[in-house]
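Q: Coordinates for the following, if possible.
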Amino acid sequence: MLFGSCSEGGDSQRSHGRLIKIGFSLDSVVVERWERDREEFITHARSLGAEVNYRFAVADARKQVEDINELLDDGVDALVVVPNDAQALQGVLKRAANMDVPVISYDRLILDSPVSAYVSFDNVEVGRLMAEGMIKHAGFDSRVLIINGGAKDNNSRLLRRGIAEVLSPYINRGMIRIAGEITPDDWYTSLIEDDLEEYIREEKLDGIIAANDLFADSAIQILARYRQAGDVVVVGQDADLIACQRLVEGIQHRTIYKPIDRLARQAAETAFNLAVGEKLHSSRTVDNGYARIPAVIVEPVAVEKDNLEETVIADGFHTREEVYRNRE
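A: From the prediction side, this is the model:
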């Protein structure tokens, strides 16, 4: 746990009978997982006795600044932010600091701004697990295309670092070759599809490392048009339902499961605790360019066809009926 509570009794005592208002600013809900984050966060915050006021920035950094200003104007006691642009929030978050409103950077690290806590997954480890999956399934002497995440997202850099830690020694020895990299400005499939199709059409690829399962889905659809689906190794992350179904079908080879319910609950507890004035107790910190901030980091899990049952299905992330729908 990130916090140690100095108070006793129920949450109503901790808030002195006052309704706690938490603002939740999300970048977008284009990716499947963000709806799950939102729903779990709201459910847990309400169980603690808090009200959640949320906004979607539709992947627009300027709109996110407007959203956060609105939440501050509404009198929220704490802010939880999934940044669209990690470096675009300095002004509005300084306003939050001046108003003594704690800010939790959720999933993606906000850079160069005052932040009270960071709640996320180990994104470097996500990259490592993806690269290890590529080696396992594509082997050596393979040509690999890397589809990076949105350029404005600090997680994309962490993910790429993890991929490089695993692949670089083999690249340096000529055992793996990088056919190319695609780096979109944001997490939209429309920003990668033209380049992706050109690589698939022109290059003989053995594998594609996709920054998330949405990008992996685009890759598989294009591979299918060129009758290469299942022959080219594809790895992604987020354990989206379609990715898990494709693991069963053998046309995606690995996804990375990040226990979103656990992360969302931790973020809700962190926001509530800070809102009622409790202090942070954390053995781990991260540097966001402004200060070292307390962090709680949840470990990701590699998922393949042979461990679906004990991971995403056992956790109730997806049901067995959903995952095996196309095979039963």
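Q: rest of the way, CA atoms for contacts and neighbours
A: Noted.
Q: buried sites along the helix ranked longest in the chain?
A: Assignment by DSSP state H gives helix 154-172 as the longest helix of the chain. Of the residues in helix 154-172, those with enough neighbours to count as buried (16 or more other Cα atoms under 10 Å) are 154-164, 166-167, 170.
Q: and for comparison, fold this next one:
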Amino acid sequence: MKILRYAVSGVALCSYLFLSSATSEIVGISFPNNSNSSWQKQGQFLQNYLEDEGYAVSYMLANSVKTQIKDIKTMIDGGTDILVVASIDDKALSGILEEAKNKNVTVISYDRLIMNSPVVDYYVTFDHYSEGVKQAQFLVDKFHLDEEKHSLNVEFLSGARADNVARDIYEGEMSVLLPYFESGILGSLSFETDFNQTTEYTWNKATAQRRLRHVINLSQYQTNSKTKQLDIILSEGTDIPNSIEKTLTREYGYTKKDLPFITGRDCSDADFSQIKRGKQQMCVYKDPQALPYITKVVINRITNKDGLPVLENSSYFNGVENIPTYILPVTLVDKNNVEDYIGPKNL
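A: Sure thing, here's the model as predicted:
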């Protein structure tokens, strides 16, 4: 993506309200329903923030693209004024969103930019490109790559091909790491370093494990060989590092000292605990309340609740238009600052 510097299916898990727009604006929220509990958490925060402001909220989680399209149509037909959509497939919603635009519904793309559609009005997201940069720079510093004399083997588990966020992270990583690949300091025995080679259509623990097995079997990594040792895995996804670690130890005989360095996107409570105990070295933190809150601010300004214009701080090109965007920063968490984030239950 070019940056101009980016419920059980069909059933509402929270409130599912269609009220008269004469009473209050109706906001429809359509998020994915998958193993990443962050979606449910953020959706609940967003619903609470909006209801506190007096909006009627229709909040639905979808297990598939087909269901998400059906949910969005239900919201449009029910009189929704503003749609907040985190797309399951960033290129699959242009048709249904045309229906939204025909009914003067404002469309906000949430976290993942909806691609190839001229009807997206706003985009709210974290700085995922920066996320990739921070992860990669952490590796440069940790492994002293500017001083390294022999090659380290790196493999990518780059997330969902249908999620442009994964591509942003990958591009951020490669902006830092590409010179080290070109100089031979970093290598990959799978020879799969292109984004499309390192992704799956969807992304969860099962697909991450499948990608890992493919890499191991293709590359014939050996724990007792300096030249065939797997040193680093760049992995995307909440709670994915733990499943990768288990796959390596249970299926391939890795011990704790043999394990490669594994990155992980998003910080869960489990990640904080792992960092605290020295079993994981870093994660990138995105406050689960921050994006819902700024989305509420954008909606207030769209509806003129506070009399202020939307003040985007960037724009992203979605293949058709430059979308006004509000970007939030991300924070790298490691042993040096984990105490600032960890809760008493994790101690």
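Q: hmm, back to that, what is the nearest of the buried residues of helix 154-172 of structure 1 to Pro184 of structure 1?
A: Ser156 (10.4 Å; Cα to Cα).
Q: how about the closest one, what's its match in structure 2?
A: Taking TM-score structural alignment as the alignment basis, one finds that Ser156 of structure 1 is matched in structure 2 by Ala166.
Q: for its match, what are its contacts?
A: Taking Cα atoms under 8 Å, 6 or more residues apart in numbering as the definition of contact, the neighbours of Ala166 of structure 2 are 158-160, 236.
Q: out of those, who's nearest Val119 of structure 2?
A: Compare each of those with Val119 of structure 2 using Cα to Cα and the shortest gap goes to Ala160, at 23.8 Å.
Q: Surely the closest one is in contact with Thr202?
A: Yes: contact status for Ala160 of structure 2 versus Thr202: in contact at 4.6 Å, counting by Cα atoms under 8 Å.
Q: how about Asp77 of structure 2, what's its match in structure 1?
A: Asp77 of structure 2 maps onto Asp73 of structure 1 when the alignment is built from TM-score structural alignment.
Q: before we move on, back to that, what's the angle from the helix or strand just after the longest helix of structure 1 to helix 154-172?
A: Read in the C-terminal direction, the helix or strand following helix 154-172 of structure 1 is strand 176-182, with elements assigned using DSSP states H and E. Orientation check (axes from the mean of the first three to the mean of the last three Cα atoms, to 10 degrees): strand 176-182 of structure 1 against helix 154-172 gives 150 degrees.
Q: distance from the longest helix of structure 1 to structure 2 after superposition?
A: For helix 154-172 of structure 1, the mean deviation from structure 2 after alignment is 0.7 Å (mean Cα distance after the TM-score superposition for structure 1).
Q: what about that helix, distance to the chain center?
A: 17 Å (Cα atoms, centre = their mean, to the nearest Å).
Q: what's near enough to touch the alignment partner in structure 1 of Pro32 of structure 2?
A: Aligned against structure 1 by TM-score structural alignment, Pro32 of structure 2 finds its counterpart in Asp27. Contact partners of Asp27 of structure 1, counting by Cα under 8 Å, 6+ apart, are 56-60, 64, 82-84.
Q: From Ala267 of structure 1, how far off is Asp27 of structure 1?
A: 16 Å (Cα to Cα, to the nearest Å).
Q: what's the answer for Leu93 of structure 1, then?
A: Per Cα to Cα, Leu93 of structure 1 is found 18 Å from Ala267 of structure 1.
Q: out of those two, which sits in the busier spot?
A: Taking other Cα atoms under 10 Å, Leu93 of structure 1 and Ala267 do not tie; Ala267 has more neighbours (27 against 24).
Q: Touching, that one and Ala117? I think so.
A: No: using Cα under 8 Å, Ala267 of structure 1 is not in contact with Ala117; the gap is 9.2 Å.
Q: Which neighbours do the two have in common?
A: Ile104.
Q: any idea what Tyr106 of structure 1 aligns with in structure 2?
A: Counting by TM-score structural alignment, which is the criterion used here, Tyr106 of structure 1 corresponds to Tyr110 in structure 2.
Q: my guess is that match meets Val85, correct?
A: Yes: counting by Cα under 8 Å, Tyr110 of structure 2 does reach Val85; the two are 5.5 Å apart.
Q: Please identify the helix or strand for the nearest residue to Pro309 of structure 2 once chain neighbours are set aside.
A: In space, not counting the residues next to it along the chain, Pro309 of structure 2 is nearest to Arg301; the distance is 5.6 Å by Cα to Cα, 6 or more residues apart in numbering. With the criterion set as DSSP H and E, the secondary-structure element containing Arg301 of structure 2 is helix 290-302.
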